[in-house]
Each structure stands twice: as C-alpha cells, then as structure tokens.
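Q: Here is my input, please return the structure:
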Amino acid sequence: MPEKIILYGYSRCNTCRKAEKWLKKNKINFDSIDIIDNPPDKKMILKAIRQYGHKKFLFNTSGLSYRAIGAKKIKQLSEDESIEALLNDPKLIKRPLIINKDKILIGFKEIEWEEVFL
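A: Model prediction:
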C-alpha cells in the first residue's frame, strides 16, 4: 500500500467527492486539503505541468472561473501567466489534484488510479 497521499479538492466538487469515496473504499490513507483555502504552491503547479507535458491539463475547463476568462484567452497565456492565473484563482485548477510521492494525478480517472494505487 502506498504511503499517505495528499488530495487537493473542493467540498462542492462532485468529482472530488467521488475520488474521496474511492480512496476510502480502497482503504488508501490520504490527507484532504481544501484547494481554495490552501492551493498547491508554484513549485507544485510547475511540477504538474512538467509531468503532464502542457499547462492545459491543469485547467478546470468546466468551471465558472474558466468560462469567465474564456478558453481563447487562457490558450493565449504564456506558461508563467498560466501559473499566475492558477495561483490567483485556485478554482481554475482541475480537481482533484493528487500528490503521491513524486507522482501527480489530475482529475479522477478510476482506471489510472487503480494502476497507481492498487
């Protein structure tokens, strides 16, 4: 079983609740952190971008904050501008965001989580 993981989530996010339920069902020890009150730092955001290969994977494209800015404008942001936007409005960050040792998971994809945790 992996060591304790960190789940950055949002209490009103259905996907985050599904992810927490899945972790509990599979008896995986985790710490839940409210992504709005305690967002990941710049180093963690940059690490996630490097791991996923592009900034686009970090954006919560179905959220109100994203829609308020607009997909076209977000796509035009540089990497630094994207990181600043994500840090300034944590609701822009796709959730849940999981930190498991050196691996970061973005969003809840059951098949991917089974490969990592089970």
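Q: Please count neighbours and contacts with C-alpha atoms only from this point.
A: OK.
Q: what's around G107, how many residues?
A: 21 (other CA atoms under 10 Å).
Q: ok now do it, which residues does it touch?
A: Contacts here follow CA atoms under 8 Å, 6 or more residues apart in numbering; on that basis G107 touches T15, K94, R95, P96, L97.
Q: tell me the SS of the third one?
A: For R95, the assignment made with DSSP: H, G, I helix; E, B strand; the rest coil gives coil.
Q: want to put them side by side, so please do this one too:
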Amino acid sequence: MIKIYHNPRCSKSREGISELDNINQPYEVIKYLENPITKEELIAILKKLNYKPIELVRTKEAIWVENFKGKNLSDNDIIEAMVQYPKLIERPIVINGNKAIVARPKEKIKEIL
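A: Take a look at the predicted model:
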C-alpha cells in the first residue's frame, strides 16, 4: 500500500493527498508530527529515497537555522535532529513498496506507481 508522510498544515502535503485521491489508489496517511518517525523508520525512508540525510532537511526552517545551521554535523547528527524535530523533515514523502519520493511537485507521485 502507498504511504504518504503528511503534514495537514502544509499546502504541498495537501496537494500530495489530492493527487493520490485523483489516482484512485488506496493509501495510508501518516501524520508524522502527531506520530513521530523513529530513527529506524527515518533511516529506511532515506534509503528508499536514496538521499543523504541533509537532503531531507528543511534547511530554511527556523529550528534548523537557530540550532544547527553552520555546525559540522555527521549524518547521524542530522538524523537525530530530524527525529527530535520532525518539522525539519521535507514533505510530503510518498512511499510505494521500495520506492519513495518527496512529492514536490505533486506530479512526481506518478514516478513511483
């Protein structure tokens, strides 16, 4: 089943939900701010995305700028930051089996169907 890591307050995330509705395939919504992602889940997502941890960080987010910007951080440090502050995670993330994308723009979802 397709999964979408969703933040209802994010317009891009809502667009991802709308795109999935239009595709008319079942999907599971994971509201990752309410049900935080574990470190293990985040590592698995990064592998499916084929991303380095910093590529999944919203580097303009105030939490990042105030606490992490300009620091020499390891990949593990960045992962720990995203686990501690899930708002730092780029969204929406859509997963279909072993494939994943950050659905920006929403049309990218079709790449993993």
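Q: still on that earlier bit, looking at the contacts of G107 of the first structure, which one is closest to F59 of the first structure?
A: K94 (5.1 Å; CA to CA).
Q: how many other residues sit next to that closest one?
A: There are 22 residues near K94 of the first structure, going by other CA under 10 Å.
Q: How about the contacts made by the equivalent of it over in the second structure?
A: Taking TM-score structural alignment, the alignment pairs K94 of the first structure with E90 from the second structure. E90 of the second structure sits next to L56, V57, R58, V102 when contact means CA under 8 Å, 6+ apart.
Q: List the contacts of the counterpart of the last one in the first structure.
A: Aligned against the first structure by TM-score structural alignment, V102 of the second structure finds its counterpart in I106. Neighbour list for I106 of the first structure: F57, L58, K94, R95, P96, L97, I98 [criterion: CA under 8 Å, 6+ apart].
Q: at 7 Å what do you get?
A: Counting by CA atoms under 7 Å, 6 or more residues apart in numbering, I106 of the first structure touches K94, R95, P96, L97, I98.
Q: Check the gap between the first one and K27 of the first structure for me.
A: Okay, so that is K94 of the first structure. Using CA to CA, to the nearest Å, K94 of the first structure is found at 24 Å from K27 of the first structure.
Q: tell me which of the contacts of E90 of the second structure are still there in the first structure?
A: Retained in the first structure (both residues aligned by TM-score structural alignment, their matches' CA atoms under 8 Å) from the contacts of E90 of the second structure: L56, V57, R58, V102.
Q: With distance to H6 of the second structure added, can I get those in CSV?
A: What follows is these, written out as CSV (distance: CA to CA, whole Å):
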residue, distance to H6 of the second structure
L56, 14
V57, 15
R58, 15
V102, 11
